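A.B. asks: when you get a sec, could you give me coordinates for this:
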Amino acid sequence: MPKRYVVTGAPGAGKTALVRGLQERGWAVVEEAATEVIAREQARGVDEPWTHGDFVSKIAALQRDEQQRSVPADVGVQFYDRSPLCTLALARYMRLPVTSTLAHEVARVDREQVYERTAFFVRPIGFVEPTAARRISYPESLEFEAVHEETYRDHGFTIVDVAPASVAERTAAVEEHVTARW
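C.D. replies: As a prediction, the model looks like this:
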C-alpha cells in the first residue's frame, strides 16, 4: 500500500500548483475533490454549490472514491490535494452541518489511518486570485487556514510548513521531507 500524504492549506496559497509540480516530477497525485464538485455543479447551472446542504457530502464521497481507487503496485507514495479533514474544516468554517457522509468518511480515515500523519501545509503567498470556484478574500482565507490547521492537529497530524517560494522550491522541499522518511 502506498504512503499517502495530504497537501493542504489556505485557498489560493499555491497548493494545486505544488501538487502539479510533484506530478511533473513523477509522483502520483490525486486532484482536489472540492474543485471537481464545484466544476460539475457549475456546469449544471448551480452558481454557488457550496450553499447547498449536500455540498460537503458530495466532496467527501468523491474523496472516498478517489482514495479507494486501485493504485498500481509500483506506486510507493501518493500526494492528495486535500483530504476529508479539509472538508470537515470547510464545513466548520462555513458553519455547514457535518453530514453523515462526511462524519463517516472522517471516522474511517482516522480509524484506518489512511493518510500518513504528516500533512504538508502550503502557506499563503500574500494574496488570493479569485476563480469561479474560489470566491474568498485573503483575510477570509487566513481565517479558513486557522480552522484547517486546528482540524488537522485535533486529528493527530503533524504539520509540515511549506513556506512561500517558487513551485520548484516548494516541490523540492516536499520531496526532501518525504524521501528522508521513505
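A.B. asks: from here on, just use CA atoms for contacts and neighbour counts.
C.D. replies: OK.
A.B. asks: what is the helix ranked longest in the chain packed up against?
C.D. replies: As assigned by DSSP state H, the longest helix anywhere in the chain is helix 138-154. Counting contacts by 3 or more C-alpha pairs under 8 Å, 6 or more residues apart in numbering; DSSP states H and E, the secondary-structure elements packed against helix 138-154 are strand 3-9, helix 84-94, strand 158-162.
A.B. asks: most tightly surrounded among these?
C.D. replies: A comparison of these by mean neighbour count, using mean count of other C-alpha atoms under 10 Å, puts strand 3-9 on top with a mean of 23.
A.B. asks: on that earlier part again, can you add distance to Phe121 and give the helices and strands packed on helix 138-154 back as JSON lines?
C.D. replies: What follows is the helices and strands packed on helix 138-154, written out as JSON lines (distance: least, C-alpha to C-alpha, whole Å):
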{"stretch": "strand 3-9", "distance to Phe121": "5"}
{"stretch": "helix 84-94", "distance to Phe121": "11"}
{"stretch": "strand 158-162", "distance to Phe121": "5"}
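A.B. asks: what residues sit buried inside stretch 139-157?
C.D. replies: Ser141, Leu142, Phe144, Glu145, Val147, His148, Glu149, Thr151, Tyr152, Phe157 (16 or more other C-alpha atoms under 10 Å).
A.B. asks: identify the residues contacting the longest helix of the chain?
C.D. replies: 9-12, 85-86, 88-90, 92-93, 119, 124, 126-128, 158-159 (C-alpha atoms under 8 Å, 6 or more residues apart in numbering).
A.B. asks: ok, now which ones touch the residue nearest the centre of the chain?
C.D. replies: In the chain, the C-alpha nearest the mean C-alpha coordinate belongs to Arg82, at 1.1 Å (C-alpha atoms, centre = their mean). Under the criterion of C-alpha under 8 Å, 6+ apart, the contact list for Arg82 reads Val6, Val7, Thr8, Glu32, Ala33.
A.B. asks: and which of the residues you listed is nearest Glu112?
C.D. replies: Checking the contacts of Arg82 against Glu112 by C-alpha to C-alpha gives Val6 as the nearest, at 15.1 Å.
A.B. asks: before we go on, could you also do this sequence so I can check it against the first one:
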Amino acid sequence: MPHFILTGTPGAGKTAILRRLEVRGHAVVEEAATDVIALSQALGDPEPWRGPEFADHVVALQQRRQHAVGRAAPGIVVFDRSPVCTLALSRYSGRPPSRRLLDEVERITADRFYERTVFFVRNQGYVRRTAARRISLDDALIFERIHEQTYRDQGFDLLEVPAGPLLERVTVVERALGTLSERPRP
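C.D. replies: I've put the predicted structure just below:
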C-alpha cells in the first residue's frame, strides 16, 4: 500500500488539496499537529506548540494514524505531513528534537513507510492566520526552506506542487500519484 506525503509551509494550501483528493475518492490521513493544537487549546493551552512535549504529542498521534492505516483496505494513502515535518518544526523552533521524534524519523525512513517522493506544496504568497496558524509570511518562507532541507537530509525526493489554482494543484498530485504508484517498490 503506497503511502504518500503531502507537505509544505503553513498556509500553502495542503488541506484544500487533501480535501479535494478525498472528495475524488483518495484515502487521506489528517495532519496531526493541527489536531494536537486544537485539543490543547480546547483544554485551555492557547499556545501548545511552545510546550516541551508538543512534538512528542504530534509524533504519538502520527504513529496512531499510521497504525490505523495499516489495518485499512489496501490502496494509495495520502498523508497530510509526516514525522519529518515534525523534525523540521523542531529545527525551525530552535528546539532539540526529542529521542522519540528522532527514533520515529529513523523508523519511517528505515522501514520506508512512506514513498520516497514527497509532494511539496509551495506557498501561495500569503498566510491566513487561524487559531493554530499564527506564523507570518516571512517566517513561513523561512520554515519552508528548513522544511525542504529536512526532507532532503532524510533522503526524500521532492515533487513540487507549484502555487496556483486549487484544481491545477490537485491535477499535479493526481497525475503523479498515478505514475508513482505504478513504479515497483524497492
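A.B. asks: quick one: TM-score?
C.D. replies: Scored against TM-score structural alignment, normalised by the length of the first structure, the superposed chains reach a TM-score of 0.96; 180 aligned residues with a C-alpha RMSD of 0.9 Å.
A.B. asks: quick one: the longest helix of the first structure to strand 3-9, angle?
C.D. replies: Between helix 138-154 of the first structure and strand 3-9, the angle comes out at 150 degrees (axes from the mean of the first three to the mean of the last three C-alpha atoms, to 10 degrees).
A.B. asks: helix 138-154 of the first structure vs the second structure, average distance?
C.D. replies: When the second structure is superposed, helix 138-154 of the first structure averages 0.4 Å from its matched positions, counting by mean C-alpha distance after the TM-score superposition for the first structure.
A.B. asks: give me the stretch of the second structure that that helix matches.
C.D. replies: Under TM-score structural alignment, helix 138-154 of the first structure corresponds to residues 137-153 of the second structure.
A.B. asks: just how off-centre is the matching stretch within its chain?
C.D. replies: Relative to its chain's centre, stretch 137-153 of the second structure lies at 12 Å (C-alpha atoms, centre = their mean, to the nearest Å).
A.B. asks: equivalent analysis for stretch 122-138 of the first structure, please.
C.D. replies: Centroid separation for stretch 122-138 of the first structure versus its chain: 14 Å, with C-alpha atoms, centre = their mean.
A.B. asks: Ile17 of the second structure reaches Pro165, doesn't it?
C.D. replies: No. Between Ile17 of the second structure and Pro165 there is no contact under C-alpha atoms under 8 Å: 10.1 Å.
A.B. asks: the more surrounded of the two?
C.D. replies: Ile17 (21 against 10; other C-alpha atoms under 10 Å).
A.B. asks: now do the SS call for the more buried one.
C.D. replies: At Ile17 of the second structure the chain is in helix, as set by DSSP: H, G, I helix; E, B strand; the rest coil.
A.B. asks: what about it, distance to Gly51 of the second structure?
C.D. replies: 30 Å (C-alpha to C-alpha, to the nearest Å).
A.B. asks: same question, Thr9 of the second structure
C.D. replies: Taking C-alpha to C-alpha as the measure, Thr9 of the second structure falls 21 Å from Gly51 of the second structure.
A.B. asks: and Arg20 of the second structure, by the same measure?
C.D. replies: Arg20 of the second structure is 33 Å from Gly51 of the second structure, where distance means C-alpha to C-alpha.
A.B. asks: compare those two (neighbour count), which wins?
C.D. replies: Neighbours were counted for Arg20 of the second structure and for Gly51 using other C-alpha under 10 Å; Arg20 has more, 15 against 9.
A.B. asks: distance from the chain centre to whichever strand or helix holds Ala68 of the second structure, please.
C.D. replies: Per DSSP states H and E: Ala68 of the second structure is located in helix 54-70. Relative to its parent chain, helix 54-70 of the second structure has a centroid offset of 12 Å by C-alpha atoms, centre = their mean.
A.B. asks: quick check: angle from that helix to strand 3-8?
C.D. replies: Using the same axes, to 10 degrees: helix 54-70 of the second structure against strand 3-8 is 140 degrees.
A.B. asks: next helix or strand past helix 54-70 of the second structure?
C.D. replies: Trace forward from helix 54-70 of the second structure with DSSP H and E and the next one is strand 77-80.
A.B. asks: now do that next one: which range of the first structure does it align onto?
C.D. replies: Under TM-score structural alignment, the match for strand 77-80 of the second structure is residues 78-81.
A.B. asks: tell me the average deviation of the matching stretch from the second structure after fitting.
C.D. replies: Overlaying the second structure shows stretch 78-81 of the first structure at a mean distance of 0.3 Å from the equivalent residues (mean C-alpha distance after the TM-score superposition for the first structure).
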